[in-house]
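**Student:** 3D, please:
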Amino acid sequence: MSAAPLPRPRLLAYGIGSVGTGVFSALPGLLLLYYLTDVLGVAAGLAGLVLVLPKVWDMLVDPAIGVASDREAVRTGGRFRLMLAGALALPPLFAAVFAAPAGSPGWSALWVGAAFLLATTAFNLFQVPYAALPAEISPRRDQRSRAVSWRVVCLTLGILAAGGLAPLVVEAAGGGRAGHAAMGAVIGAVLCAALSAAALGTRWIPSRPGPNTLGPVAAFRAARGNRPFFALAAAFSTQALAVSVMLAGAPYVAAHLLDDYGLTSAMFVCVVGPSLVAVPAWSALARRFGTVNCYLAALAAMTAASALLFPAVLTGSAAAVLAGTGLVGVFYTGLQLLPLSLLPETVRADAGRSGQAQAGAFTGLWTGLETGAMALGPGLFSAVLAATAFRSSDAATAAVQPESALMGLSQGFTLLPAALFLVSLVPLLAFAKSTAAGPESVVGDESAA
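**Tutor:** Sure, this is the predicted structure:
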């Protein structure tokens, strides 16, 4: 506890990277499926494959990026090079995703799929080492939690910028292909600024994994005994899947049930906006009642709030839907802050168990599961669309949807995420049970930190 508190400029330098990660994590899930089906005319089933297949690649490559990050840290004492490479490569690749040239729907799907695969790989070159930094930013648990709080606030700002501004940029630029291409260029510039600032601003964080540099197989073998980590990762990734299904469904609810695509931005702001107030509230509750107890409460409330959205959507009332999404947003904050606060503690605790510090390897596994879940969400929602006879169309011709499709997208936006949130309770309870001295033992106590 002798280490000094982290000054605000350093907390901001770390947190600002999450503006970029929030933008990239949210926007493909929010707009890319709609871009494929309602702008490029790609069939819903094929559009789902375009979104899922690049993320299958990511799930395979992210653990290797984590190991590479640990090896860089052993050699140089930091994780700067991979982060900067990702920060510089991602912006033009992101712009390319939404700049498909004119052609057949099949050609457009191939272009978007290839660009999205490269963009997500570049993103994870930044994200995997970036996510390892909270475990190394301070020897004090309270300062690590403080850094995560700054990260979640900045993540909220990034998600708000993505979901609140991106659809407006699309409409301001004329919609269709041209509007999405303009949005891709604007958001690419935002990504470049936020990610580069974080890569440069966190060079001071000492990264000391080791004592051995392990290959991917050996790193996984050393990590597999960390049962709390894998239970926490399973819970968080299942919740990420549920959130990504909701994100994918939002434009369809706005356009086909509320008859106003522009409400996509308002719905998104209602989900994410409460985080700016709820982060300190959840932090205070966690200090008083315990992080895991609050996590369980947030998950139960999120399940109920998601289910309650279904009757709100059926009313066709924008006010009812926005109120319901605002309630979801209060509990969504808890599902972001609380597991991310527990993650660095499971990583640090494992170093004592195994004698091998490898934050990058753990965050590579975590990021692979999260990114895979975030991509599977739009794919899962597209399967709902395909199963309920949704009719794709290009930007110039609007299709009339059958009642089966309208009911399917209503249930896919509400009841399907609620079911997934409920499923995630199983690994979260396993996480609580796997800790040796009760659900909070993985994080230790403040005096031990």
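**Student:** Could you use CA atoms for every contact and neighbour count after this?
**Tutor:** Will do.
**Student:** could you pull out the helices for the stretch 1-150 of the chain?
**Tutor:** Secondary structure of the stretch 1-150 of the chain (DSSP state H, counting those that start in this stretch): helices at 8-15, 17-27, 33-38, 44-76, 80-97, 105-132, 141-160.
**Student:** Out of those, flag the one nearest residue 400.
**Tutor:** Distance to residue 400, taken as C-alpha to C-alpha, is lowest for helix 33-38 among the helices of the stretch 1-150 of the chain, at 12.0 Å.
**Student:** Other residues contacting that closest one?
**Tutor:** Here helix 33-38 makes contact (C-alpha atoms under 8 Å, 6 or more residues apart in numbering) with 42-44, 47-48, 51, 109, 180, 248, 251-252, 378, 382, 392-395.
**Student:** Pull out the buried positions in stretch 316-332.
**Tutor:** 316, 318, 320-332 (16 or more other C-alpha atoms under 10 Å).
**Student:** To check against the first, give me the structure of this:
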Amino acid sequence: MGTVGTLPRGVRIGYGAGSVATGAFGTVPGLMLLPYLTDTLAVPALLAGVIVFAPKAWDVLLNPVAGRISDRSVDPRGPRRPWLLRAGIALAACFALLFAGPDLGSRTVEVLWVLVAFLACATAYAFFQVPYVAMPAELTGSYAERTRLMTWRVVILAFTILLAGASAPAIRDAVGGRDGYRVMGVAMAVLILVGAVLAYRGTASAPVGAVAPGPGTLRDQLRLVAGARDFRLLLTTFVLQALACGCMLAGVDYLAGDVLERDGAATLLFVCFVGPALLLTPAWAAVGRRLGKKQGYVASSLVLAVGAGLAALAQSAPAAVVFAAVALVGVGYAGVQVFPLAMLPDAAAVDARRTGSTRVGVYTGVWTAGETLGLALGPGVFAVVLALGGYRSSATGGVAQPESAITAITLGFSVLPAVLVLLSLAWLRGYRLDEEEVEEWAHA
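**Tutor:** Have a look, this model is predicted:
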């Protein structure tokens, strides 16, 4: 089950490079797809929310299957690595098609194009993300080394979110119209492909041990994973926070255009959100080493919730206050990515040591299914908030919105995510795995 000691820096960076693919795909659809549907294809907000959510709901079902398949894969390159290349190439190709629909003269057909392409993206992503997230539990048995590994991953993830989240709207606006979305889609597809190839090549020398899949059917494995108390509590916390982040991500374009009404505000909001993560991810890792992963997770969650709550001032306060609040969200966001991703392989590895069989892929499949569900529900919930506020969809954008819609955008971006993050901490209280127990099982 991997090594107990430290990993070469090249492996850490190589593994972290996979976040270029996950970060681009995790960010751009959540940021751009809902506005594309409501403000370019004139799809009503509720229907647009269903279109964004449905393919991700398919992922929720598919991810545990992908995990089980990767657990049972046999390849001289390792059980997980080949999936990074295969699924990464498929994901990039499907993503390029997502925004590339021609002007077909029928809104129904154009919406179906988006739905089918996004479903294909979601399928490819499941077979990339699940093996990718499963790898740390097999790369090292060290509690501290997993935090270092996740630090590299989150730094690269933060940089990718900044790059993709800031450049995608800029590319769209520079080209203009539907052509802007098409060019943006191709650019992001190239970014996804680069991340997948770098992760595949960068982990070529990773010290992955032999995988011994757990016995029984997938249903048996899921039942055992569901009975793992620490994993279940951690997953619930993470899913609620993914839902909160999904709401904020979906709201960026609307907050920038309809509430702040500033040119380039969407890009600036993204810089404020992700910039602190680039600088402070190592600081959160240091907090984890000093206080423990759980306490670091609680602290970063509280920072994120406070920042989100302050963003509720968007309708009345100067724009600078909103940007500062979003920057505070970014400070917390760095931590809520580092800690749960470092805690997940602890739970999976302890289970493997206890039982003598590996369910890492199934654990990861359930985890990524939960994350996918949260991030997919975020835009869906935000679309419901828009509909309740009376948001007006159009084919050209720039339509004056009623005051109720402006309020809905603000609350959906701020108060709702803050409440969700605070609520998630009720489950985290019961998590018990600490460094002593994890290291004890690693040497057992």
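**Student:** Let me see the TM-score of these two.
**Tutor:** After superposition, the two chains reach a TM-score (TM-score structural alignment, normalised by the length of structure 2) of 0.94; 441 aligned residues with a C-alpha RMSD of 2.1 Å.
**Student:** Buried members of the contacts of helix 33-38 of structure 1 into PyMOL, please.
**Tutor:** PyMOL command restricting the contacts of helix 33-38 of structure 1 to the buried ones, with burial defined by 16+ other C-alpha under 10 Å:
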select buried, resi 42+43+44+47+48+51+109+180+248+251+252+378+382+392+393+394+395
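**Student:** corresponding residue for residue 157 of structure 1 in structure 2?
**Tutor:** Residue pairing (TM-score structural alignment): residue 157 of structure 1 is matched to residue 159 of structure 2.
**Student:** make that residue 219 of structure 1, sorry
**Tutor:** Match for residue 219 of structure 1 (TM-score structural alignment): residue 221.
**Student:** Would you confirm that that match contacts residue 228?
**Tutor:** No: judged on C-alpha atoms under 8 Å, residue 221 of structure 2 makes no contact with residue 228 at a distance of 11.1 Å.
**Student:** Mind telling me what residue 278 of structure 2 corresponds to in structure 1?
**Tutor:** Under the alignment (TM-score structural alignment), residue 278 of structure 2 maps onto residue 276 of structure 1.
**Student:** and the nearest residue to its match once chain neighbours are set aside, what does it touch?
**Tutor:** Nearest-residue entry for residue 276 of structure 1: residue 153, 6.3 Å, with adjacent residues in sequence omitted and distances by C-alpha to C-alpha, 6 or more residues apart in numbering. Listed by C-alpha under 8 Å, 6+ apart, the contact set of residue 153 of structure 1 reads 15, 275-276, 279.
**Student:** Distance of the closest residue to residue 441 of structure 1 other than its chain neighbours relative to residue 144 of structure 1?
**Tutor:** Distances taken as C-alpha to C-alpha, 6+ apart place residue 435 nearest to residue 441 of structure 1, at 5.8 Å, with adjacent residues excluded. Going from residue 435 of structure 1 to residue 144 of structure 1 by C-alpha to C-alpha, to the nearest Å gives 20 Å.
**Student:** Neighbour count: these two, which is higher?
**Tutor:** residue 144 (22 against 16; other C-alpha atoms under 10 Å).
**Student:** my guess is the more buried one contacts residue 132, does it?
**Tutor:** No: between residue 144 of structure 1 and residue 132 no contact is recorded; they are 11.5 Å apart, counting by C-alpha under 8 Å.
**Student:** intersection of neighbour lists for those two?
**Tutor:** residue 344.
**Student:** Show me the helices in the stretch 151-300 of structure 1, by range?
**Tutor:** 166-172, 176-201, 216-223, 227-252, 263-272, 275-289, 291-314.
**Student:** Please convert those helices to CSV, extending it with distance to residue 448 of structure 1.
**Tutor:** Shown next, in CSV, are the helices of the stretch 151-300 of structure 1 (distance: least, C-alpha to C-alpha, whole Å):
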stretch, distance to residue 448 of structure 1
helix 166-172, 45
helix 176-201, 29
helix 216-223, 23
helix 227-252, 19
helix 263-272, 35
helix 275-289, 16
helix 291-314, 17
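**Student:** Understood, closing this out.
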